[in-house]
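Colleague: Return atomic coordinates for the entry below.
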Amino acid sequence: MEQVLDWYNNNQTQINDYLINFVTAVLIFWIGGKIARYVGSLSNRMLQARGIDTAVASFVASLVNAVIFAAVIIAALSQVGIETATFVAILGAAGLAIGLSLQGSLSNFASGILITVFRPFKAGDFVEAGGVSGVVKEIQIFSTILTTPDNKYVVLPNAQVTGGAITNYSRHETRRLDLVVGVSYAADLQKTEEVLKSVLDKHELILPEPDKLVAVGALADSSVNFNVRAWVKTADYWTVYFDLNKSIKLELDKNGIEIPFPQMDVHLHKDNA
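Modeller: Predicted coordinates:
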């Protein structure tokens, strides 16, 4: 015990200095972390106030947060006596090794930058990307957040988003609605065409331009198929889609026009022999 006390007395100044530096480093790390989050949040609010898209603003904010936090870590390590130059060199070498083993994460980061630069979609758009359909909520450093129509929260890696086709259903103000309506071969085609056109003309959400189209599209196995096309506002697409399906069925029934189901005629021949 006396040896410990003698060692402490002989090194008291160095121990106190180290404890002070350690406490200071902890405070730098704690306060710096809060500052990083605050600056990131402030950047997000400032960008949105300037009219920048929410998804882009959240991406930049998360990037600012990460950069400041990395600087805080270096400052904290420097406070406890670790040579930051050596640390940065070690960090660079470690980063290279980690980068080789985490190519997917780096790919997600690069893809996130591409998304924010080229902006194939923005927050609030309904898109189909990476095999998932949903409303874009935000773009983060490594992932894009979507909410599906049935209110599921989907975290989609950015590389998966840019790795395939991106369909943005909200990009244009108008959208064409396509239906295929099959009627019996015994039906009066001219009358059927008039009934279908009247249904389109009566719907108030269908746009007058471009012109509506009702035409025979195919002579199928069990039916004559009509292609029915109309232009609507993107926001009204599903409302009109469901309305037309119901209205067409009711009007065809009212006019005695049959919608056939798949069927096969079997002919029996008697063998006189």
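Colleague: Please count neighbours and contacts with C-alpha atoms only from this point.
Modeller: Noted.
Colleague: H172 and A235 touch, don't they?
Modeller: No - applying CA atoms under 8 Å, one finds H172 not in contact with A235, separated by 10.2 Å.
Colleague: Which of these two has more residues huddled nearby?
Modeller: Remark: of H172 and A235, A235 carries more neighbours, 13 against 9, as counted by other CA atoms under 10 Å.
Colleague: Another for comparison:
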Amino acid sequence: MRIVMIVLLLMSSLVMAQPSDELSQKLSNLEQEIATLYQESLTKTGSARNVIDMQLLNKNNQLRAVLKDLIDSRTDETTPLLTKYVKQQASFISRASKFLGEKITAEEKKLDEAGQEEKLMVQKRLDEARRFYTEMLGQQWVNYKWLETLGIPDPKRQAELIKDIEHRLEFMSASLTFDSQQEKMLSKQLKAASEAEKPSLQILHLLAQRNLASDIDNLNFLVELANKMDIDTTAYTQQIFQTTGNLTDDILNPKVLIALLSTWAGNVGQWLLDNTPQVLFKVFVFGLIIFIFNILKNLSRKMVARAVASPNLRMSKLMQDFFISMSGKGVFIIGLMIALSQIGLDLTPILTGFGVAGIIIGFALQDTLSNFASGMMLLIYRPFDVGDFVEAGSVSGKVSHMSLVSTTIKTFDNQILIVPNSKIWGDTIKNVTHERVRRVDMVFGIGYSDSVEHAERVLNEIVDAHPAVLRSPEKTIKLHTLNTSSVDFIVRPWVKTDDYWDVYWDITREVKLRFDKEGISIPFPQQDVHLHMVKNQPE
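Modeller: Reported below is the predicted structural model:
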């Protein structure tokens, strides 16, 4: 910041003449304030001095703002005096720029000779000097435009400044390219460095980052200044965008957009020209591996399907589908991993990512995993299979589909119910059709006045006459209960599971027809009401 003090002290010497009234008052006030701040800065150190330096910089900006306002509202009387002030500004900035150039050269030499601990401080001073130098160039261009406005242009010095700006643009562009490459290289080295090497590399990487940031700021300022001078800055704007990736208004410039698209198209074309044969070969190898393993997947599914369908294994349909599906998917995943490795993809981060993602998904899908675990238990213990009639999860129907997450049940009225496996495994499971043979339980009642032997003989004839009733196990027909309104018989024939309801409905119908024919009554609940009449009594 001492550069600022020297600059502003010299600037305060500009207000030496005795201008007329309003101009004199404004410029004299600023001169006095700058002189006071400079004297105060001589007694300060550290952060207090930096604060005063910032105040001096602000006062200088105010002084130049006063000059601008006075130039915009100039008269024939004030023009000579304003011309004098502007010439003094231009002369001073020329000397200040020369001083700052020497300062930058000295700081660059110190940076090369400094140790790692001192480099950060030297770099900070160098960045500060470069920033003030570019600001001086911008102020000098304003001075030349002021002189042009006052009627005394200086085309020779303007051309020299434009040439200097063009030179600075080329230098900063080259510096940005170099520092960007250095930062990327150090970043890669830092990732692969050991713990002992990291401290020194971290300092170098930090320096590279600061150099890169300083280059971008300076180049942005120079591009903005060059645009005012009608210098073509398309290449530099494109370079800034490619380095930072930040979208600015300059990107919308048609020239910049065309240059970016041309560069990208050229890069893509060159990349395709250099890498097409290699890429095509890798794509061919990738496709060939996928094709081979797709064939192997189908072969493995067929082989596993034959193995699990063996009667000796007695696997459920769900378990068979599970093994068939997993065998095919497992073979295909192995083939995919091999194919990806052949095209140069590092599988370690992918596998690590799958592990981390698995943990996160596990917490997020706890209910789904519970259903999956229940599905595995159903697969292992096989309480039912596809096609069985079950009562489970508070529903009943025929199992039409099973997966590791849910079970699809079709009711007798053709409704589809999808039940989570956790609901089924956590409740009582009743498999109605698991066994090949079932017993049909029926109860028929006769009246107390009917013959028990007659009714028993008729029931035996009806059951024995039905073709679907099995002879073994033997049927059961017994007098069971002396009920309140009837004498009840239990009728329990054995049938194949598929014939259960046919036998139930056929025998029930035949019992009603035969009982009516044989004169056997089928009682229903009834109640006798007895009324007792009471004779009238005399009052």
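Colleague: Give the aligned range of stretch 364-379 of the second structure in the first structure.
Modeller: Using TM-score structural alignment, the residues of the first structure aligned to stretch 364-379 of the second structure are 101-116.
Colleague: let me fix that: stretch 123-136 of the second structure
Modeller: Alignment note (TM-score structural alignment): stretch 123-136 of the second structure is unmatched in the first structure.
Colleague: on that earlier part again, buried stuff in the match of stretch 364-379 of the second structure?
Modeller: 104-113, 115-116 (16 or more other CA atoms under 10 Å).
Colleague: ditto for stretch 238-256 of the first structure
Modeller: Neighbour-count burial for stretch 238-256 of the first structure [16+ other CA under 10 Å]: 240, 244, 248, 251-252.
Colleague: before we move on, back to that, nearest to E258 of the first structure, of the buried residues of stretch 101-116 of the first structure?
Modeller: The closest of these to E258 of the first structure turns out to be I115 (CA to CA; 49.7 Å).
Colleague: which residues does the closest residue to G328 of the second structure other than its chain neighbours contact?
Modeller: Of all residues beyond its chain neighbours, the one nearest G328 of the second structure is K297 (4.6 Å), with distances taken as CA to CA, 6 or more residues apart in numbering. By CA atoms under 8 Å, 6 or more residues apart in numbering, K297 of the second structure lies in contact with 327-329, 331-332.
Colleague: Looking at those residues, which is nearest I338 of the second structure?
Modeller: Of all the contacts of K297 of the second structure, I338 of the second structure sits closest to F332, with 9.9 Å by CA to CA.
Colleague: which element is Q3 of the first structure on?
Modeller: Using DSSP states H and E, Q3 of the first structure maps to helix 2-10.
Colleague: err, V180 of the first structure, not the other one
Modeller: When elements are assigned from DSSP H and E, V180 of the first structure belongs to strand 174-183.
Colleague: so that strand aligns onto which residues of the second structure?
Modeller: Counting by TM-score structural alignment, strand 174-183 of the first structure falls onto residues 437-446 of the second structure.
Colleague: got it, and stretch 243-257 of the first structure?
Modeller: Aligned using TM-score structural alignment, stretch 243-257 of the first structure spans residues 506-520 in the second structure.
Colleague: coming back round to it: where's the match of strand 174-183 of the first structure relative to the chain centroid, distance-wise?
Modeller: 64 Å (CA atoms, centre = their mean, to the nearest Å).
Colleague: Show the end-to-end separation of it, please.
Modeller: One end of stretch 437-446 of the second structure sits 29 Å from the other (CA to CA, to the nearest Å).
Colleague: buried stuff in it?
Modeller: 437-440, 444-446.
Colleague: likewise stretch 61-71 of the first structure?
Modeller: So for stretch 61-71 of the first structure, counting by 16+ other CA under 10 Å, buried means 61-66, 68-69.
Colleague: got the residue ranges for the strands in the stretch 1-150 of the first structure?
Modeller: Per DSSP state E, counting those that start in this stretch, the stretch 1-150 of the first structure carries strands over the ranges 126-129, 132-139, 143-147.
Colleague: Check which helices and strands the first one sits against.
Modeller: Right, the one you point to is strand 126-129 of the first structure. On a contact count with 3 or more CA pairs under 8 Å, 6 or more residues apart in numbering; DSSP states H and E, strand 126-129 of the first structure meets strand 132-139, helix 158-162, strand 167-168.
Colleague: and if we set it to 7 Å?
Modeller: strand 132-139, strand 167-168 (3 or more CA pairs under 7 Å, 6 or more residues apart in numbering; DSSP states H and E).
Colleague: Nice, that's everything, thank you.
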